[in-house]
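A.B. asks: Sequence first, predicted model second:
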Amino acid sequence: MTFSICATVDGRHGVAVATKAIAVGSTAPFVCRSGAVCTQAMTSTPLGVRTIRALEAGEPIDAAVERLLADDPHAAVRQIHGVDADGGTVAVTGDECVETAGERVGPDYTVAGNMLVGEDVLGAMADRFETTVGQSLDERLLATLEAGANAGGDKRGEYPQSAALAVFDPAEPHLAHDLRVDEHDDAVAELARVHDLASTVGSEWAAEYPRADLQRHPE
């Protein structure tokens, strides 16, 4: 089971994802200055990396994913979705992904999941993202992930074991934008706890060392 969201807002691009497998943050979500993408079901880290490279080279995300899947012998069991900096979106669910599997596409965001208890999970996630306008992108992504978990998530009734939140934000790079829970009984709840802590630590760091983040993350 995996459910996730990719979104772009005001030059910031991000992914939030939760799954029953361990260490999802190391394999599935990818962000860069040009967009965000998530690969799941039969996860392919190379597919995520190649998509991000294509975005950085100026290729629209829908064209990049279509091209890459055309050469993928396992495309039927892939699920990949994402957004680019120009407002483009893509969401593809292979014919052999475990049901319930599907996606939702809205203005500047995509939601996708597989092995879900039902379509309501995707609907709840899309609704939550659309009703959190005005909050920061990392807060909106996390709220959307929580909505998916609260709507039932895994069709087997199991909690996500790992979760991750990644945001490319050139204006405010700090700890709350790259978080991972690699193994936990309730990974989404743990990710929310870590996000709260990282947000505080990140703010304190920026206040004490106002130029440090810019040195580590140049424009």
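C.D. replies: In hand now; what should we look at? Residues are numbered from 1 along each chain as shown.
A.B. asks: C-alpha from now on. contacts and neighbour counts both.
C.D. replies: OK.
A.B. asks: Identify, by residue count, the longest helix of the chain.
C.D. replies: helix 187-208 (DSSP state H).
A.B. asks: in that one, what counts as buried?
C.D. replies: Neighbour counts using 16 or more other C-alpha atoms under 10 Å place 187-192, 194-195, 198-199, 202-203, 205-206 of helix 187-208 among the buried residues.
A.B. asks: Tell me the first helix or strand C-terminal of it.
C.D. replies: Downstream of helix 187-208, the next assigned helix or strand under DSSP states H and E is helix 212-216.
A.B. asks: Pretty sure Ser162 sits against Ser4.
C.D. replies: No: at 11.9 Å, Ser162 does not count as touching Ser4 under the criterion of C-alpha atoms under 8 Å.
A.B. asks: anything in contact with each of the two?
C.D. replies: Residues touching both Ser162 and Ser4 comprise Ala18, with contact defined as C-alpha atoms under 8 Å, 6 or more residues apart in numbering.
A.B. asks: neighbour count winner among those two?
C.D. replies: More crowded of Ser162 and Ser4, by other C-alpha atoms under 10 Å: Ser4, with 32 against 26.
A.B. asks: Pasting the second one now:
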Amino acid sequence: MTSPTPVPEPAYADRTFRSVPGLVCGVLLIALTAWIGGDALFRGEGRTPWTALAGMLAVIPLVAAFTVRPVVSVNEDRVRIRNPFRTIVLPWSDVADVRAGYSTELFTQAGVKYQLWAVPVSLRERKRAARQAARQSQDDPHGRSSVNADVRDTAARVAAADRTAAELRELAEEAGHRKDATTTVTASVRWAYEVIAPATAGVVLLVVLLAIG
């Protein structure tokens, strides 16, 4: 009698962390730059179209790099950090800690530090969460206060960056405790040439235009 073939577990999509306000601001800035630059490109005279083209080549990739591009993607095997100019892939076994101080940072077992641009730290939000936690800690713990559900909502009393750092630490710990923690993922760092190349070309073109007057 043959044993039944094990059914493979379904593969789930990556869980992502990113700054929604940064994404929105980036899209708006790119649209504004494209609108102004496009108008100068198609209606300008003399060297104006070339200057507009160079400006868009230099500005749009950089705006996208610092606003739209940053994202942290995680699954059971690895964490992928997409920063403005680099993409870092690390298996969970390489992750030692994730901390949110003035910025959110990931530390590897080898002591290498990577900043998580997708998880910005807001000191104002952190102070507001601390004030809210202090107020709620003084309320009646038996449900007779005026804030009811919020008293029991721990997430509402923690800043977003601190909450994300805690979730990433928990994912790393869970991966380390799994019996099948071995993975084929290897650590890698790749430069974002799709950002660097057009931005560099735009800057060089601007310098040439300024040099020739």
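C.D. replies: Sure, I can see it. As the structure is a computational prediction, the values presented were derived from the model and not from experiment.
A.B. asks: TM-score, when you put one on top of the other?
C.D. replies: For these two chains in superposition, a TM-score of 0.25 is obtained (TM-score structural alignment, normalised by the length of structure 2); 89 aligned residues with a C-alpha RMSD of 5.8 Å.
A.B. asks: Distance to Val167 of structure 1 for the buried residues of helix 187-208 of structure 1 - can I get that in TSV?
C.D. replies: Shown next, in TSV, are the buried residues of helix 187-208 of structure 1 (distance: C-alpha to C-alpha, whole Å):
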residue	distance to Val167 of structure 1
Ala187	18
Val188	17
Ala189	19
Glu190	18
Leu191	14
Ala192	15
Val194	15
His195	12
Ala198	13
Ser199	13
Gly202	14
Ser203	16
Trp205	18
Ala206	17
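A.B. asks: just those now: which is nearest Leu214 of structure 1?
C.D. replies: Proximity of the buried residues of helix 187-208 of structure 1 to Leu214 of structure 1 (C-alpha to C-alpha) peaks at Ala206, which lies at 9.9 Å.
A.B. asks: I'd say the closest one and Thr200 touch.
C.D. replies: No: Ala206 of structure 1 is beyond contact range of Thr200, at 10.0 Å (criterion: C-alpha under 8 Å).
A.B. asks: so Ile30 of structure 2 sits in a helix?
C.D. replies: Yes: with DSSP: H, G, I helix; E, B strand; the rest coil as the criterion, Ile30 of structure 2 is located in a helix.
A.B. asks: Report the contact partners of it.
C.D. replies: Ile60, Val63, Ala64.
A.B. asks: before we move on, back to that, packing partners for the longest helix of structure 1?
C.D. replies: Other elements packing on helix 187-208 of structure 1 under the criterion 3 or more C-alpha pairs under 8 Å, 6 or more residues apart in numbering; DSSP states H and E are helix 137-150, strand 162-168, strand 178-181.
A.B. asks: Pick the most deeply packed of these.
C.D. replies: Compared across these, strand 162-168 shows the largest average neighbour count, a mean of 28 (mean count of other C-alpha atoms under 10 Å).
A.B. asks: how many degrees apart are that one and helix 187-208 in direction?
C.D. replies: Interaxial angle, strand 162-168 of structure 1 versus helix 187-208 (axes from the mean of the first three to the mean of the last three C-alpha atoms, to 10 degrees): 40 degrees.
A.B. asks: what about Ala134 of structure 2, how many neighbours?
C.D. replies: There are 12 residues near Ala134 of structure 2, going by other C-alpha under 10 Å.
A.B. asks: Could you check how far it is from Ala166 of structure 2?
C.D. replies: As judged by C-alpha to C-alpha, to the nearest Å, Ala134 of structure 2 and Ala166 of structure 2 stand 20 Å apart.
A.B. asks: Surely Ala18 of structure 1 and Phe3 touch.
C.D. replies: Yes: between Ala18 of structure 1 and Phe3 there is a contact under C-alpha under 8 Å: 5.7 Å.
A.B. asks: ok, Val79 of structure 2 touching Thr87?
C.D. replies: No: in this structure Val79 of structure 2 lies outside contact range of Thr87 using C-alpha under 8 Å: 10.5 Å.
A.B. asks: Which strand or helix spans Gly123 of structure 1?
C.D. replies: helix 120-130.
A.B. asks: Would you indicate which residues of that helix are buried?
C.D. replies: Val121, Leu122, Gly123, Ala124, Met125, Ala126, Arg128, Phe129.
A.B. asks: This completes my enquiry, with thanks.
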